[in-house]
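Asks: Okay, predicted coordinates and the sequence, questions at the end:
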Amino acid sequence: MTDAPRRTALDALHRGLGATMTDFAGWDMPLRYGSERDEHLAVRTRAGLFDLSHMGEITLTGPEAGALLDYSLVGNLSALAPGRARYTMICDDRGGILDDLIVYRLADEEFMVVANASNAQVVLDALTERAAGFEGAAVRDDREAYALLAVQGPESPGILKSLTDADLDGLKYYAGLPGTVAGVSALIARTGYTGEDGFELFVAPGDAEALWQALTEAGKDAGLVPCGLSCRDTLRLEAGMPLYGHELTTDTTPFDAGLGRVVKFEKTTNDGRFVGREALEAAAKRAEEAPPRKLVGLIAEGRRVPRAGYPVVAAGSGTVIGEVTSGAPSPTLGKPVAIAYVDAEYAAPGTEGVAVDIRGSHEPYEVVALPFYKRQR
């Protein structure tokens, strides 16, 4: 007997809006409310409102909280200034990625780690285990303490400004500040995952519905629409952002995924010691000297859509040279796109003779640099 999916504080609201629901990482989540293409384009041109309450929040406190994070994660988190956030990863001792994370430093001795829903328990268990020896740090599971709403799109600053007196203009990218939004206490963050400007609002679950309604009303004239997981995926795909379980797995290192920049071998604490260091040093050397495969973008010349797991082949010979990790129609480009790992010799943008095997048909694709889409700032 399987456990019933968990429901967010906004579950009844989603159903009242007629959302198509789906089981995602053990949560019942809105997939779409109407047309996923319309939701996607609303975020690109106006604004979209998302429920991200399935994400996993873990709080670390104490004088050694920063040192514990330096040891547990690949980044130098003790150097993070209060009020700022950082994208990072947690790896195993082989350098394989357990999850990609955003870490917020809320105060000198308080950090919040935000994990993907599918990996939240894994991350919590790893941090708890790695806390042995750090008596001045405590790890707390705060997944039940937060609901998470996100307003994304070019109209999002104006919508949020109408509901808060917090200094949004002074809130930098990858930062967060406490504030009140529509009378609700919130951590207001600005990290974004859609390729557009946007804000994430961490609030108490009991305040989530009132805040959703207030945002909906404030965004009515700006064209704000509710958005589900489906367009969230196509938005991040266009923005070239990796997704755990697709581009990132325990069989890939940050260097394999072209994200070696998040690994900081020079750390403020622990004499530079951290889990996976030795394996990651080897991976860094491999990536610099002779990477076997690289992560690239592919744009279709035809209309057939690639999916994760489809082989990438050399046109003509049919030799397998890689594998699609994510693929979907791109509403912005008007063509199917994919992210794939391909042999290094085929990874340069403009490389000819690359195709995707879609059910036995070798469909031609153009190799491009990621991201597919970047907003004009």
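Replies: Yep, that arrived. Numbering: from 1, shown residues only.
Asks: only C-alpha atoms for contact and neighbour calcs from this point on.
Replies: Will do.
Asks: Just the buried residues of stretch 45-62, please?
Replies: 46-62 (16 or more other Cα atoms under 10 Å).
Asks: got the end-to-end distance for it?
Replies: In stretch 45-62, first residue to last residue: 43 Å (Cα to Cα, to the nearest Å).
Asks: dropping in the other structure now:
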Amino acid sequence: MKNIALAEKHVSLGAKMVPFAGFNMPVQYEGINAEHATVRNDVGVFDVSHMGEFILKGEGALDLIQRVTSNDASKLVDGKVQYSCLPNQQGGIVDDLLVYRIDDKTYLLVVNASNIEKDLQWIQNFNHSGVDINDISERTSLLAVQGPKATAVLQKLTEVDLASMEYYSFKKGTFAGVENVLISATGYTGAGGYELYFDNEYAEQIWDAIFEAGKDSNIKPIGLGARDTLRLEKGFCLYGNDIDDTTSPLEAGLGWITKFSKTFTNSENLEAQKKAGIKKRLVGFEMVDRGIPRHDYPITNPAGEVIGRVTSGTQSPTLQKAIGMGYVDVEYAQPGTEIAIAIRNTNVRARVVKVPFV
């Protein structure tokens, strides 16, 4: 089990630590609901240093990224970020990722912790022009400072004008006395905020500075449990749950990051799938009757016939109702459609709704 740089800090703060993607990670501190509310209303800090980071550098860096990702990275300019995915050759997804353009020959790719080795090998398989690929995951820490008060708290620690940064943009600058921190206007909560990338050796210095700056803003450490409920309320896909090696980006509602203006891995088959029409679709739903939907629970129509499966589900702390996402046959994908979730051999009524939930 790998430890992130601040593992002992989290233990000292009373975090419940659990194994996640091969790392010892904080899942909660005071409780998921309280931590969830902190991020929605104030500001919280997630340590997500388990994520993977690759630097791609060289004349062919953009061509390689264009070949292996579904989105059109040629649209990026310096300081911009793009959400994308790595399609496989069978119609599914190797991983979803962020692509950062540092300059025209240098890119940062941020991938999921559970897929670091898989993704690195996958990208190398297409590296036919000698692009330098440097895996900096083990020496990089990543903190996500999220919530409506994040800008005010973090602005105390840098001269970078945070308020002027557009969503999905980034700047490098001095932060909490540390040079060359990458400050990114991104996050996985839908609550606003930033993600900070820096070398492990500065992790404690930066963590302590953030909490000192936020002491009057109800700042709190937040675990992976609340990260999951926050992203689900916004309908964000989680790799391994809502998308995986068997799910098409078109089925997952990721057509907006699947650009057929270029050729990429399996693009011909995915374009054919788009023209023919998909047979299943990822939808959001809310429970009508009482019950919590869980991963892999069957989804049925009112007649009790199985039409899909749950990929994510929880009791929404904001809405105080049970919500979820799952794949259903496309004829049941319209908002307002009555469905049911098979919970302990009982078909519990639910309804398809538009996402985000909040």
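Replies: Looks like it arrived, so ask away. Given the structure is predicted, the values throughout are model-derived calculations rather than measurements.
Asks: Please state their TM-score.
Replies: The TM-score (TM-score structural alignment, normalised by the length of structure 2) is 0.97; 357 aligned residues with a Cα RMSD of 1.1 Å.
Asks: right, and Leu196 of structure 2 touches Val178 too?
Replies: No - with contact defined as Cα atoms under 8 Å, Leu196 of structure 2 does not reach Val178; the gap is 11.4 Å.
Asks: Can you get me a residue count around Leu333 of structure 1?
Replies: 12 (other Cα atoms under 10 Å).
Asks: any idea which element it lies in?
Replies: Applying DSSP states H and E as the criterion places Leu333 of structure 1 outside every helix and strand.
Asks: In structure 2, what sits opposite it in the alignment?
Replies: Taking TM-score structural alignment, the alignment pairs Leu333 of structure 1 with Leu319 from structure 2.
Asks: list the contacts for its match?
Replies: Val358 (Cα atoms under 8 Å, 6 or more residues apart in numbering).
Asks: Quick check: it vs Leu182 of structure 2, distance?
Replies: 34 Å.
Asks: which residues touch the closest residue to Leu86 of structure 2 other than its chain neighbours?
Replies: Among residues not flanking Leu86 of structure 2 along the chain, Thr69 sits closest, at 4.7 Å (Cα to Cα, 6 or more residues apart in numbering). Applying Cα under 8 Å, 6+ apart, we find Thr69 of structure 2 in contact with 84-87, 264-265.
Asks: Alignment lookup: Thr69 of structure 2 to structure 1.
Replies: So, by TM-score structural alignment, Thr69 of structure 2 is matched to Leu73.
Asks: the helices in the stretch 101-250 of structure 1, which residues?
Replies: 120-130, 156-161, 208-218, 229-238 (DSSP state H, counting those that start in this stretch).
Asks: Determine which of the ones you listed approaches Asp23 of structure 1 most closely.
Replies: helix 229-238 (10.7 Å; Cα to Cα).
Asks: ok, back up a step: who wins for proximity to Asp357 of structure 1 among the helices of the stretch 101-250 of structure 1?
Replies: With distances scored as Cα to Cα, the stretch of these nearest to Asp357 of structure 1 is helix 229-238 (19.9 Å).
Asks: after that closest one comes which helix or strand?
Replies: helix 277-289.
Asks: gap between that next one and the chain center?
Replies: Offset of helix 277-289 of structure 1 from its chain centre (Cα atoms, centre = their mean, to the nearest Å): 24 Å.
Asks: For it, list every residue counted as buried.
Replies: For helix 277-289 of structure 1, by 16+ other Cα under 10 Å, it's 277, 279-280, 283-284, 287.
Asks: Where does stretch 116-128 of structure 1 end up in structure 2?
Replies: Going by TM-score structural alignment, stretch 116-128 of structure 1 sits over residues 112-124 in structure 2.
Asks: returning to what we had before: can you put the contacts of Thr69 of structure 2 in a markdown table and add distance to Asn345 of structure 2 and neighbour count?
Replies: Listed next are these as a markdown table, based on distance: Cα to Cα, whole Å; neighbours: other Cα atoms under 10 Å:
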| residue | distance to Asn345 of structure 2 | neighbour count |
| --- | --- | --- |
| Ser84 | 38 | 23 |
| Cys85 | 36 | 23 |
| Leu86 | 37 | 25 |
| Pro87 | 36 | 27 |
| Phe264 | 43 | 23 |
| Thr265 | 41 | 19 |
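Asks: Any chance of TSV for those, columns distance to Gly240 of structure 2?
Replies: Below are the contacts of Thr69 of structure 2 laid out as TSV (distance: Cα to Cα, whole Å):
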residue	distance to Gly240 of structure 2
Ser84	16
Cys85	13
Leu86	14
Pro87	14
Phe264	22
Thr265	20
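Asks: hmm, which of the residues you listed are common to structure 1?
Replies: On the basis of both residues aligned by TM-score structural alignment, their matches' Cα atoms under 8 Å, what survives of the contacts of Thr69 of structure 2 in structure 1 is 84-87, 264-265.
Asks: Between those, which sits nearest Lys149 of structure 2?
Replies: Distance to Lys149 of structure 2, by Cα to Cα, is smallest for Ser84 among the kept ones among the contacts of Thr69 of structure 2, at 28.0 Å.
Asks: In contact with the closest one, which residues are there?
Replies: Ser84 of structure 2 neighbours (Cα under 8 Å, 6+ apart): 69-71, 96-99, 257-258.
Asks: you'd agree it is in a helix?
Replies: No - using DSSP: H, G, I helix; E, B strand; the rest coil, the assignment for Ser84 of structure 2 is strand, not a helix.
Asks: Tell me the residue in structure 1 aligned with it.
Replies: By TM-score structural alignment, Ser84 of structure 2 lines up with Thr88 in structure 1.
Asks: got it, and Phe211 of structure 2?
Replies: In structure 1, Phe211 of structure 2 lands on Thr216 (TM-score structural alignment).
Asks: How about the most centrally placed residue in structure 2, nearest residue that isn't a chain neighbour?
Replies: Of all residues in structure 2, the one closest to the mean position by Cα atoms, centre = their mean is Tyr188, 5.1 Å from it. Closest residue in space to Tyr188 of structure 2, ignoring its immediate chain neighbours: Arg231 at 5.8 Å, by Cα to Cα, 6+ apart.
Asks: Then Leu10 of structure 1?
Replies: Glu209 (6.0 Å).
Asks: Next up, the contacts around that neighbour.
Replies: Contacts of Glu209 of structure 1 were listed using Cα under 8 Å, 6+ apart, and they are 9-10, 13.
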